[in-house]
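*Asks:* Prediction below, plus the sequence it came from.
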Amino acid sequence: MTEAPTAPAFTTRRASGCPFDPPPTTSRLREEGPLARVSLWNGSTAWLVTRHSDQVAVLRDPRISADNRRPGYPSISAAGEATRAHNRTFLTMDEPEHAAQRRRFTGDFTVKRMQAMRPRIERIVTELLDAMEEAGPPADLVTGFALPLPSLVICELLGVPYEDHGFFQRASAVIVDTRSTPGDALTASQELTDYLSALVAAKAREPGDDLLSRMATQQYATGQSTLDECAKQARLLLVAGHETTANMIALGTCALLRNPDQLAAVRDGGPERVAGAVEELLRYLTITHMGRRRTATEDIEIGGQLVRAGDAVICAADLANRDPEVFGDPDRLDVDRQARGHLAFGSGPHQCLGQNLARAELQLAYPTLLRRFPGLRLARPLDEIPFRDDMAVYGVHELPVAW
């Protein structure tokens, strides 16, 4: 009797010398077909959805659940499995609960609201670059610019004291590290939740003009949400609000430094060209490299393949964003490409709430940095840069630069 072939392991390991491209193992799976069975860290299996059109359909299908409490949900690691009940937010809820919870925050992340924040973001960018220039080269772009910029912005928006950034950045790093032990991840998650619970409670007594104050007075004080529920939603916004954009700033800068003609286009381009370049960098890099995790609630056909109720599903956005049926010459960085159809922010009802904020930060960060330091260069060979293969959000741990 012939044994069934073993499903290849889902991996985020990049090929040597190709840190900006998806892992070659999963790229080959896309070439072989729209769906592939892959094995996960705990020996379970999931359907890997590789193509753009199928991912859009899956992410919009109500028969595909985002609820991480369901049996068979494909957690990204042992730490993720241990904390999934503790980490329940609107991100891992289905309709109508998801829409009801998410709607409470949409007004804080509209295009209009983000446009109003741009002058403040611009001032923060300038102040950080002033400090970098004064300190002189070499510098770590992550600690000097990429990480403090979105941290300062999300702190102001939420009403979190920035002087506590050392604490919440360390806790966040443990939470998003797939190598964290379940105990360490639970401890970090609980410490951050406790910290935000205390903040929400304080703002219920003395509210200010910030998102946590509105959460405290409109949700907690009215009984719509418990203090713990408010804190967990706040934790999601705080962690996602600085981890993702920080890594896009640093990784995008690294990619541009390796593509001088594309860097020049961003440095010298007007607002429209820069906005387009940001979309292309989001497509090309796709830092959400663990895929969007789901579970089928009914039998469903995806890309011609029958997926049974209870099966785990992973939508690999990094593969969708390199789909040649959607993006011509997809492995080439082209900042003048019309890349608006990318799935870096997902699709459907769970599309990233903070995408307007991320765009505003990136559209200001890249050109201002490159114009301030026209001689910006890597201070270390590319193969010595520590990339974040094992983190839930891809990027670099540090980016030494000089000018």
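*Replies:* It's in. In this text the structure is predicted, and so the values were computed from the model without any measurement.
*Asks:* drop to CA atoms for contacts and neighbour counts, all remaining ones
*Replies:* Will do.
*Asks:* can you give me the helices for the stretch 251-400 of the chain?
*Replies:* With DSSP state H, counting those that start in this stretch applied, the stretch 251-400 of the chain shows helices at 260-268, 271-285, 317-320, 355-372, listed in chain order.
*Asks:* now the residue nearest the centre of the chain: how far from Leu285?
*Replies:* In the chain, the residue lying closest to the centroid (Cα atoms, centre = their mean) is Thr244, at 4.1 Å. Taking Cα to Cα, to the nearest Å as the criterion, Thr244 is separated from Leu285 by 12 Å.
*Asks:* circling back: spit out the contact partners of the closest residue to the residue nearest to the centre of the chain other than its chain neighbours.
*Replies:* Spatial nearest neighbour of Thr244, excluding adjacent residues (Cα to Cα, 6 or more residues apart in numbering): Val393 at 6.5 Å. Contacts here follow Cα atoms under 8 Å, 6 or more residues apart in numbering; on that basis Val393 touches 176, 243-244, 247, 287-290.
*Asks:* how about Gly183, what does it touch?
*Replies:* The neighbourhood of Gly183, defined by Cα under 8 Å, 6+ apart, consists of Ala79.
*Asks:* hold the first one in mind and look at this next one:
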Amino acid sequence: MTHADRPTLPPTPPQCPMASPLPTVRPNPFDPPTDLADHRGGEPIRPLAYPDGHTGWLVTGHALARSVLADPRFSAGSELKRAPVARPGADPFFGVPALPGWMVDMDPPAHTRVRRPLAGTFTAHRMKALRPRIEQLVDERLTAMADSRPPADLVERFALPVTSLAICELLGVPYGERAAFQRDSALLFSLDASAEDAALAMDRLDGFLRELTRSRRTRPGDDVLSMLVEDGTLSTEEIAGAGVLLLTAGHETTASSLALGTFALLSHPEQLAALKRDPALADNAVEELLRYLTIFHFGVPRTPLVDVELGGRLLRAGESVTVSLSAANRDPAKFADPDRLDLSRRTSGHLAFGHGIHQCLGRNLARIEMRVAFPALFRRFPDLALAVPPEEVPLAGDMGFYGVHRLPVTW
């Protein structure tokens, strides 16, 4: 289907009386909103009331979620996307064509052209080769933390530095610029950021990455930006855009998973004890934590390009669809006793990184970072504990990626 053939955003009709807004109230820090499970049990696809008055669809069942994410009839194009929750900062980027290099907002063939030069960089084999360097970064941050007096914020002292250092080295971004790009990343993902502030944050990040990309044309290095310049497939603007995407998502998401995962382990002492007894459990533990916590808490937006029948419903071309990954990863039809954290569980098929051609490009890097970080953290600090009552840990429900703003710990 050509761009000219695409459906445009349909006019906003009166909302369907059976449609309800996306549930966002959580029963506890680790479980998705209770209403998501109620929807999935009775209707794994149901009408969803969007903040702009549009009536679309919410998918909560695992099988239907995989089907949508793998079906080329469902577009990821930003020009058709609607945010399922009120998010002024997303307004400049939805309803318009994708920014250069932002493959998550593109369909083939544009998506294929941007992603292909990057795919070889993030293979499991390449990420395995990075493991010694990740181990070194983790050890350095833990040593610095041990040299200080408790309590400490695990986000500030460990999770964010490890993930920021790793993605900076991989891309070729100076770590000394972290204060600026972490500030602007937070603005992009904040639900409370204004459209103006988010657009300015994107402009600053894009300008920063364009300058780095131009510098690689005369001073190449052993990094992803240099590799993309040498490949020659993408323009400077596209390389910079892909760089912004990888930099922002590459440290925010894994930092959230590390900090929230630590919170979950400290809150489930029997599971933490099992991990301490058997460090070889780490690989499987990471997959279970990814499934159980699923930080993409508002779901993945898609739009049918043609009329599609799904789960007994007729979805019209141009109607918005939100795929709830957190609900799908708690589907009892896929995972037995899904609301229980079980580090020994077989988690094959979880959707924490999405599915299909848009599955997270950095998933293998995130896995290596978490597989190294969790065992190392509890080896260095076997008596690590929360420094505040669990209910006082500030949750990041106001961000596009769920997690904690801070995790005060002691030892």
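*Replies:* Perfect, I can see it now. In this text the structure is predicted, and so the values were computed from the model without any measurement.
*Asks:* if we can go back for a sec, would JSON lines of the helices of the stretch 251-400 of structure 1 with distance to Gly348 of structure 1 be doable?
*Replies:* Compiled in JSON lines, those are given as follows (distance: least, Cα to Cα, whole Å):
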{"stretch": "helix 260-268", "distance to Gly348 of structure 1": "30"}
{"stretch": "helix 271-285", "distance to Gly348 of structure 1": "17"}
{"stretch": "helix 317-320", "distance to Gly348 of structure 1": "13"}
{"stretch": "helix 355-372", "distance to Gly348 of structure 1": "13"}
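*Asks:* what's the closest of those helices to Glu384 of structure 1?
*Replies:* Between Glu384 of structure 1 and the helices of the stretch 251-400 of structure 1, the shortest gap by Cα to Cα is with helix 271-285, which sits at 18.9 Å.
*Asks:* Tell me the residues of structure 2 aligned with the stretch of helix or strand Leu236 of structure 1 belongs to.
*Replies:* Secondary structure from DSSP states H and E places Leu236 of structure 1 in helix 227-257. When helix 227-257 of structure 1 is aligned against structure 2 using TM-score structural alignment, it corresponds to residues 236-266.
*Asks:* Can you tell me the SS state at Leu48 of structure 2?
*Replies:* Leu48 of structure 2 carries the three-state label strand when classified by DSSP: H, G, I helix; E, B strand; the rest coil.
*Asks:* neighbours of it, just the number please.
*Replies:* Leu48 of structure 2 has 25 neighbours, counted by other Cα atoms under 10 Å.
*Asks:* residue in structure 1 matching it?
*Replies:* With TM-score structural alignment as the criterion, Leu48 of structure 2 lines up with Val38 in structure 1.
*Asks:* Tell me the counterpart of Gly207 of structure 2 in structure 1.
*Replies:* Here Gly207 of structure 2 is matched to Asp194 in structure 1, going by TM-score structural alignment.
*Asks:* what's the answer for Arg379 of structure 2, then?
*Replies:* Across the two structures, Arg379 of structure 2 finds its equivalent in Arg371 of structure 1, going by TM-score structural alignment.
*Asks:* wait, doesn't that match sit right on Gly269?
*Replies:* No - Arg371 of structure 1 is beyond contact range of Gly269, at 10.6 Å (criterion: Cα atoms under 8 Å).
*Asks:* tell me the contacts of whichever residue in structure 2 pairs up with Arg63 of structure 1?
*Replies:* Using TM-score structural alignment as the criterion, the counterpart of Arg63 of structure 1 in structure 2 is Arg73. Applying Cα under 8 Å, 6+ apart, one finds that Arg73 of structure 2 lies in contact with 304-306, 308.
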